[in-house]
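Asks: Compute the structure for the input listed below.
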Amino acid sequence: MGSINLVEKVFSKDIQELNKKINAFVTFNKNAINEAEEIIKKGIEPIPIGIKDIIFTKGIRTTMGSMLYQNFIPKQDAFIIKKIKKFGYVVVGKTNTHEFASGVTTTSTIFGPTKNPHDLSRISGGSSGGSAAAVSASIVPISIGTDTAGSIRIPASLCGVYGFKTTYGKININGVFPLAKSFDTLGFFSKDFKQIIDVSTRFGLYKNLKINKIRIGIPKWYELPSELRGYNEELVDKVENKFLDYVAKLGYDYSFVDMPIAQKYVWKNYPIIRYSEATSVHINNKDKWDQYFPDVRRLLEKGLEYKAVDYLEALTHKNEVKLELNKISKEFDVLLTPTTPIPAPTIDEVSGKEDGIIRTILTYYTVYSSYADAPTISIPALKIENLPVGVQLIGGYNNDSKLLSIAGAFPVSL
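Replies: I've put the predicted structure just below:
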């Protein structure tokens, strides 16, 4: 028979007090213990799981971090929630998110910022910041997030946990509030790689593959542009140097890879698609945009600036980038970069600056695999000034299983 201990622990006084400090969970499921007891009757071990607050959960408040939805209670579960319940996971609550998942800091939310468990003065990253912080602080063993430009991988990097973004389209996103339909993807967080493997196996994303000799490609675009280095050149240099030391010590074959098609299109075209699609989601609420957080509203206004021809052209080039990745994937098993160019900034540092250099620098490494629809995992591998920074393994399109088979061989620094 299973045990209810893990679920009960989430509701213990110590964990509840810890959550108040971190602000990872914003709503708890009052029926979680009863649901765990029902699962035990079926002979299944109940596992508590946190759910990002843009994923619909039947009977549990789902706010999108926004004033407009602060009392919204879905009548149906999202597809992914229906699935995990069958697997024995118990939704213990909803985790904080940047409003409408439209930001990388999880500071613009009606619940206030989620704090980084490694340093409470710092951001957790975003937009799935609550989900990353919840597992980083060991409130739950596993959580679910969404990723459109790095919203799983960025907080995973800054909070020092695993963050797995699945191949675009691998998990049905029905019942997830949309950000940008061409990129929205689901995935998982955990401190324990086995948890990532277990849930991925249940979703048919993992089958152990024997990789005799891991071949790593390091994209030449990993070198941060000078205009971004200027944010904090000393810190960026530290991350790059630690990353190169990490690669050298792996003992695997690696080469630096030219990716001219990616460099020509990704960083130019990604914003066109992302902002245009996000604006289309919210255009019917335009008369209520004054109720949105200022940084989120500014990004929606930015989406109005693009022409249809620019949007369609950007979508066309997306296929060229995927073809380039497919070609490279025949020579290399994974591509490897840092996940973020810096560790977590302070909350004070990013306040009111979400649509500035902070967003651009934190997404620089992550937008590539979103544009290419590629499965990617951030591994908690580096420490910079005693703060975590992840390394990012990018797999070939639809090669989630191969990516996970390789990721387990990479050393971590938890």
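
Asks: make it CA atoms for all contacts and neighbour counts henceforth
Replies: Noted.

Asks: Apart from its chain neighbours, what residue comes closest to residue 396?
Replies: residue 329 (5.5 Å; Cα to Cα, 6 or more residues apart in numbering).

Asks: For residue 255, which non-adjacent residue is spatially closest?
Replies: Nearest one to residue 255, counting by Cα to Cα, 6+ apart, is residue 217 at 5.2 Å.

Asks: roughly how far out does the helix or strand that residue 21 is a member of sit from the chain middle?
Replies: If you go by DSSP states H and E, residue 21 is part of helix 13-22. Relative to its chain's centre, helix 13-22 lies at 23 Å (Cα atoms, centre = their mean, to the nearest Å).

Asks: Tell me where the stretch 251-400 of the chain has strands.
Replies: 253-257, 334-338, 376-384, 387-394 (DSSP state E, counting those that start in this stretch).

Asks: who's in contact with the residue nearest to the spatial centre of the chain?
Replies: Nearest residue to the geometric centre of the chain (Cα atoms, centre = their mean): residue 152, 0.5 Å. Listed by Cα atoms under 8 Å, 6 or more residues apart in numbering, the contact set of residue 152 reads 126-128, 132, 145-146, 163-165, 187-189.

Asks: between these, which has the most around it?
Replies: Among the contacts of residue 152, residue 132 has the most neighbours (other Cα atoms under 10 Å), with 42 neighbours.

Asks: so that residue makes contact with residue 164?
Replies: No - counting by Cα atoms under 8 Å, residue 132 stays clear of residue 164, with 11.1 Å between them.

Asks: shared neighbours, those two?
Replies: 152, 189.

Asks: Can you add distance to residue 246 and mean neighbour count and give the strands of the stretch 251-400 of the chain back as JSON lines?
Replies: Shown next, in JSON lines, are the strands of the stretch 251-400 of the chain (distance: least, Cα to Cα, whole Å; neighbours: other Cα atoms under 10 Å):
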{"stretch": "strand 253-257", "distance to residue 246": "12", "mean neighbour count": "15"}
{"stretch": "strand 334-338", "distance to residue 246": "10", "mean neighbour count": "25"}
{"stretch": "strand 376-384", "distance to residue 246": "8", "mean neighbour count": "26"}
{"stretch": "strand 387-394", "distance to residue 246": "9", "mean neighbour count": "27"}
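
Asks: next up, for comparison:
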Amino acid sequence: MRGVEKALEEAKRRADLNHYLYINERAVDELELLRRSGRCGALCGVALAVKDNIEVAGMPTTNGAPYMKKMSDRTAPVVKTLLSEGAVVVGKTNMHELALGATNVNPHFGPAKNPHDPGRITGGSSGGSAGAVAVGAADLGIGTDTGGSVRIPAALCGVVGYKPPYGKIPTEGVLPLAQSLDHVGFLARTVKELVDVLSAVGWAPRGLQRPKRFRFAVLLGISEPTRYVEKAFWRAVAALESIGGERDEEFLNAARYSAARAALLLSEAAANYYGYLRSMGSQMGRDVATLLSAGAALPAVAYIVARRVKEEATAYFNSLFKKYDVVVTPTTATEAPRIEEVENVAVRPKLLAYTELFNLTGHPAISVPAPVSGLPVGLQIAAADEEVLLSIASAYEEEALLR
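Replies: You can find the predicted model right below:
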């Protein structure tokens, strides 16, 4: 890991990429104080990039919206736990307005730019955290994931994005979007670095054992990936097979699950931000205002049916995980779109189709880079068991790096 001083330097050097909305100029002094006082623990000097819907005392929080800006007087438990072991916040990161989007093209603060091609998106809504990790301006990014908002930017920026199981990481001090789907998640350059950090605070198992044999299913029929993504995905599948994976294929028509996730998201988001929609709707980005208005117009029956479908989806995947250790998909159905293309109505489902399933079910899921020589592509792995998931992701990473 690069540490606070180098991360801070890189954050300033790559300010053109617009990953940070606020930089903590005191970060190096805070680390030195921890060292002098003997309070620097297992994560001493780990540099944190915190999405700007997560509160850190003494730093501004905007939720990606200037009309919500405030100075925070509390620190979210997820951040506080990492700080207690000597990690330091480098800054607050750019995000999609209200976290209600998958592109991180923010009309108020500008788009977070992809480090592999600044003309393309990072993906969202945790795009600033993913970009900061990708360029070395943070060791660990903290984000939120309601439909893929950690895994999508991880895939498009070429880093690792992990969504733990629903409810594992506390969401206090995190501005909500849709409480039945919201997860706190993490971004790191490698699975190894991710596990090293999370295990230091008890959020991941230590001493992962490399699997000798495991069964996995490729989920087909969910979305049509681009040819570029498809080629990278099957190379990743070959890497899984080479570490002992026995492959099968399962066809899934996910349209019903996607509609349920959307109904839950829009209904709950509208309930959370209805007051802002009424008073600040003219200041909101068009996409966010449109989605909130759609959520406000949904009948109660749509929400109730969606809750039932959520239970149905969870039961389906629980049964699938009795047959397979993990299931895999591409993380996104497209490589990073160009910034000017994001208003195309086809972009949003191409980004969300695979990831949103596991917000609906709450199962842990991770995006790891697929073997490519151009724009990054993500492999999504999901499981019922975190230790199994992280063990296979770690073994895959070692194999994929050789390809």
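
Asks: For the two chains, what TM-score is obtained?
Replies: Remark: TM-score between the superposed chains equals 0.92 [TM-score structural alignment, normalised by the length of the second structure]; 390 aligned residues with a Cα RMSD of 1.9 Å.

Asks: any idea what residue 375 of the second structure aligns with in the first structure?
Replies: Using TM-score structural alignment, the partner of residue 375 of the second structure in the first structure is residue 387.

Asks: So for its match, what's the nearest residue that isn't a sequence neighbour?
Replies: residue 343 (6.1 Å).

Asks: Give the equivalent position in the second structure for the one you found.
Replies: Residue 343 of the first structure maps onto residue 335 in the second structure, by TM-score structural alignment.

Asks: Equivalent analysis for residue 104 of the first structure, please.
Replies: Per TM-score structural alignment, residue 104 of the first structure is aligned with residue 102.

Asks: swap in residue 369 of the first structure?
Replies: Looks like residue 369 of the first structure aligns to residue 358 there (TM-score structural alignment).

Asks: can you check residue 123 of the first structure too?
Replies: Under TM-score structural alignment, residue 123 of the first structure pairs with residue 121 in the second structure.

Asks: just residue 405 of the first structure next, same as before
Replies: Checking TM-score structural alignment: residue 405 of the first structure goes with residue 391.

Asks: does that match really touch residue 207, like I thought?
Replies: No - the pair residue 391 of the second structure and residue 207 does not pass the contact test of Cα under 8 Å, sitting 9.2 Å apart.

Asks: quick one, which of these two is more surrounded?
Replies: residue 391 (19 against 11).

Asks: what kind of secondary structure is that one in?
Replies: Look at residue 391 of the second structure: counting by DSSP: H, G, I helix; E, B strand; the rest coil, its state is helix.

Asks: rewinding a little: same list as before, the contacts of residue 152 of the first structure that is, but in a markdown table and with secondary structure included.
Replies: Putting these into a markdown table (three-state DSSP) gives the following:
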| residue | secondary structure |
| --- | --- |
| 126 | coil |
| 127 | coil |
| 128 | coil |
| 132 | helix |
| 145 | strand |
| 146 | strand |
| 163 | strand |
| 164 | strand |
| 165 | strand |
| 187 | strand |
| 188 | strand |
| 189 | strand |
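
Asks: quick one: which of these is nearest residue 109 of the first structure?
Replies: The closest of the contacts of residue 152 of the first structure to residue 109 of the first structure turns out to be residue 127 (Cα to Cα; 10.1 Å).

Asks: residue contacts, that closest one?
Replies: Counting by Cα under 8 Å, 6+ apart, residue 127 of the first structure has contacts 97-98, 101-106, 146-147, 151-152, 155.

Asks: out of those residues, which are inside strands?
Replies: Secondary structure defined by DSSP state E assigns 146-147 of those to strands.

Asks: From the contacts of residue 127 of the first structure, pick the one nearest residue 317 of the first structure.
Replies: residue 147 (20.7 Å).

Asks: and that closest one, what pairs with it in the second structure?
Replies: So, by TM-score structural alignment, residue 147 of the first structure is matched to residue 145.

Asks: Please name the residues that touch that match.
Replies: Residue 145 of the second structure neighbours (Cα under 8 Å, 6+ apart): 125-126, 151, 163, 182-185, 359.

Asks: now residue 97 of the first structure
Replies: So residue 97 of the first structure contacts 52-54, 64-65, 106, 109, 126-130 (Cα under 8 Å, 6+ apart).

Asks: now the residues you listed in a markdown table, with distance to residue 93 of the first structure?
Replies: Formatted as a markdown table, the contacts of residue 97 of the first structure follow (distance: Cα to Cα, whole Å):
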| residue | distance to residue 93 of the first structure |
| --- | --- |
| 52 | 9 |
| 53 | 9 |
| 54 | 12 |
| 64 | 14 |
| 65 | 14 |
| 106 | 17 |
| 109 | 17 |
| 126 | 18 |
| 127 | 17 |
| 128 | 14 |
| 129 | 14 |
| 130 | 11 |
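
Asks: so of these, which ones are in helices?
Replies: Per DSSP state H, helices hold the following members of the contacts of residue 97 of the first structure: 129-130.

Asks: Return the member of the contacts of residue 97 of the first structure nearest to residue 316 of the first structure.
Replies: residue 127 (27.0 Å).

Asks: closest to residue 226 of the first structure out of the strands of the stretch 251-400 of the first structure?
Replies: strand 334-338 (16.7 Å).

Asks: Going along the chain, name the helices of the stretch 201-350 of the first structure.
Replies: 226-229, 233-250, 260-282, 294-303, 308-329, 347-350 (DSSP state H, counting those that start in this stretch).

Asks: Ok, which of these comes nearest residue 91 of the first structure?
Replies: helix 260-282 (27.1 Å).

Asks: packing partners for that closest one?
Replies: helix 294-303, helix 308-329, helix 367-371 (3 or more Cα pairs under 8 Å, 6 or more residues apart in numbering; DSSP states H and E).

Asks: mind running it again at 6 Å?
Replies: helix 294-303, helix 308-329 (3 or more Cα pairs under 6 Å, 6 or more residues apart in numbering; DSSP states H and E).

Asks: and those helices as a markdown table, adding distance to residue 401 of the first structure and mean neighbour count?
Replies: Below are those laid out as a markdown table (distance: least, Cα to Cα, whole Å; neighbours: other Cα under 10 Å):
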| stretch | distance to residue 401 of the first structure | mean neighbour count |
| --- | --- | --- |
| helix 294-303 | 35 | 19 |
| helix 308-329 | 14 | 16 |
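
Asks: okay if I get the ones you listed as a markdown table plus distance to residue 8 of the first structure?
Replies: Formatted as a markdown table, these follow (distance: least, Cα to Cα, whole Å):
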| stretch | distance to residue 8 of the first structure |
| --- | --- |
| helix 294-303 | 36 |
| helix 308-329 | 45 |
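
Asks: Right, I'll leave it there.
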